[in-house]
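> 3D model of this:
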Amino acid sequence: MTKAEKRTLRLTDALRHAGVRITRQRAALLDVLAEADDHPDAPELQRRAEAQVPGISLSTVYRTLTALEEQGVILRHMFGGAPARFEHAETAHHDHMIDIDTGEVVEFCSDRIEQLQADIAAELGYEIVHHRMELYVRKRPS
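Prediction:
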């Protein structure tokens, strides 16, 4: 079974657990979401699903995403006040850089940053329970 097929199964199970009926449109949306390795917003997910099964409404996309988020299988990100973007919850911890000119989201992980954050929290008498780092960036001129 491929990674996308496993994700589709996980997303489908989560919707069923939430009591949401799996229609053809929702099944197409789940396939699209399972294949997404970027951070699409709802209109982009609708566009991709519409290419597979015409007739999926944006409200269906939003309701489905909300149910999946409530089940803990996807994460909603609000980068700099832009429309919400979504990613799989099972991905390993990572941080994000958001290009303010293009909207591109780049995932990265840095052991140095993780250690520095833990050190700072410890110096102040805390331990990190959860964190999210977002860097808003612009390409340097060549």
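> only C-alpha atoms for contact and neighbour calcs from this point on.
OK.
> now the residue positioned nearest the centre of the chain: how far from Met97?
With distances taken as CA atoms, centre = their mean, Glu87 lies nearest the centre of the chain, 1.4 Å away. Per CA to CA, to the nearest Å, Glu87 is found 14 Å from Met97.
> go on, Thr60?
29 Å.
> for the one helix or strand the residue nearest to the centre of the chain maps to, packing partners?
In the assignment (DSSP states H and E), Glu87 maps to strand 85-88. Here strand 85-88 touches strand 74-77, going by 3 or more CA pairs under 8 Å, 6 or more residues apart in numbering; DSSP states H and E.
> also this sequence, please, to line up against the first:
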Amino acid sequence: MVILEALLTLPGHPTAELVFRRVRPAHPTISLGTVYKALDSFVAAGLLKRVADADGTRRRYDTDCSNHHHLVCQDTQEIIDYCDPKLDQLLQEFFASRGFEHFQPHSFSLHITGVRK
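Purely as a prediction, here's the structure:
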């Protein structure tokens, strides 16, 4: 529970290492492996989403499990949540027009990399 509480107090899309550093002072015996296992369990339970950074090397975690997209700055590694119902509708129409016979998309999550101005 302490790991989930730490996630909710950290801004943005924290890494497991950031969560570990937040929890460790109050729980000095906790290991980074325990934090990773807990985060993976939360993802499996639908409490978190896993998000990659700009170069895809580090896992970050998102407490917002609603349908939304991510804008990822290549310079700062900042991840910005982005919601746009018109974009979602456009994607829905795009896939409907392609006639995928054996697949019906229910949600979309784009990971858009670039540089913040």
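> overlay the chains and give the TM-score.
Overlay of the two chains. TM-score (TM-score structural alignment, normalised by the length of the second structure): 0.82; 113 aligned residues with a CA RMSD of 1.9 Å.
> and Thr60 and Met97 of the first structure? Which one has more around it.
Met97 (18 against 15; other CA atoms under 10 Å).
> where does the aligned partner of the more buried one in the second structure land in three-state SS?
By TM-score structural alignment, Met97 of the first structure lines up with Leu71 in the second structure. Recorded secondary structure, Leu71 of the second structure: strand (DSSP: H, G, I helix; E, B strand; the rest coil).
> for Leu71 of the second structure, what are its contacts?
Ile79, Ile80, Asp81, Tyr82, His111, Ile112, Thr113, Gly114 (CA atoms under 8 Å, 6 or more residues apart in numbering).
> and if we set it to 6 Å?
Leu71 of the second structure is in contact with Ile79, Ile80, Ile112, Thr113, counting by CA atoms under 6 Å, 6 or more residues apart in numbering.
> secondary structure class for the second one?
Meaning Ile80 of the second structure. Going by three-state DSSP: Ile80 of the second structure is strand.
> aligned to it, what sits in the first structure?
Checking TM-score structural alignment: Ile80 of the second structure goes with Val106.
> tell me how many other residues crowd the counterpart of Leu29 of the first structure in the second structure.
For Leu29 of the first structure, the aligned position in the second structure is Ile3, judged by TM-score structural alignment. Ile3 of the second structure has 19 neighbours, counted by other CA under 10 Å.
> helix or strand for Ile3 of the second structure, which one?
Using DSSP H and E, Ile3 of the second structure maps to helix 2-9.
> how near is Leu30 of the first structure to Val105 of the first structure?
21 Å.
> ok, those two, which is more surrounded?
Neighbour count, other CA under 10 Å: between Leu30 of the first structure and Val105, Leu30 has more, with 28 against 21.
> tell me which element the closest residue to the more buried one other than its chain neighbours falls in.
What sits nearest to Leu30 of the first structure in space, not counting adjacent residues and going by CA to CA, 6 or more residues apart in numbering, is Thr8, at 5.8 Å. Using DSSP H and E, Thr8 of the first structure sits within helix 3-17.
> likewise for Glu69 of the first structure?
helix 58-70.
> that helix vs the second structure, mean deviation?
Superposing on the second structure places helix 58-70 of the first structure at an average distance of 1.4 Å from its equivalents, by mean CA distance after the TM-score superposition for the first structure.
> what's the helix holding Thr8 of the first structure aligned against in the second structure?
On the second structure, no counterpart of helix 3-17 of the first structure exists by TM-score structural alignment.
> ok, and for that helix, which residues are buried?
If you call a residue buried by 16 or more other CA atoms under 10 Å, then helix 3-17 of the first structure has these buried ones: Ala4, Arg7, Thr8, Arg10, Leu11, Thr12, Asp13, Ala14, Leu15.
> the counterpart of Ser31 of the second structure in the first structure: neighbour count?
Using TM-score structural alignment, the equivalent of Ser31 of the second structure in the first structure is Ser57. By the criterion of other CA under 10 Å, Ser57 of the first structure has 14 neighbours.
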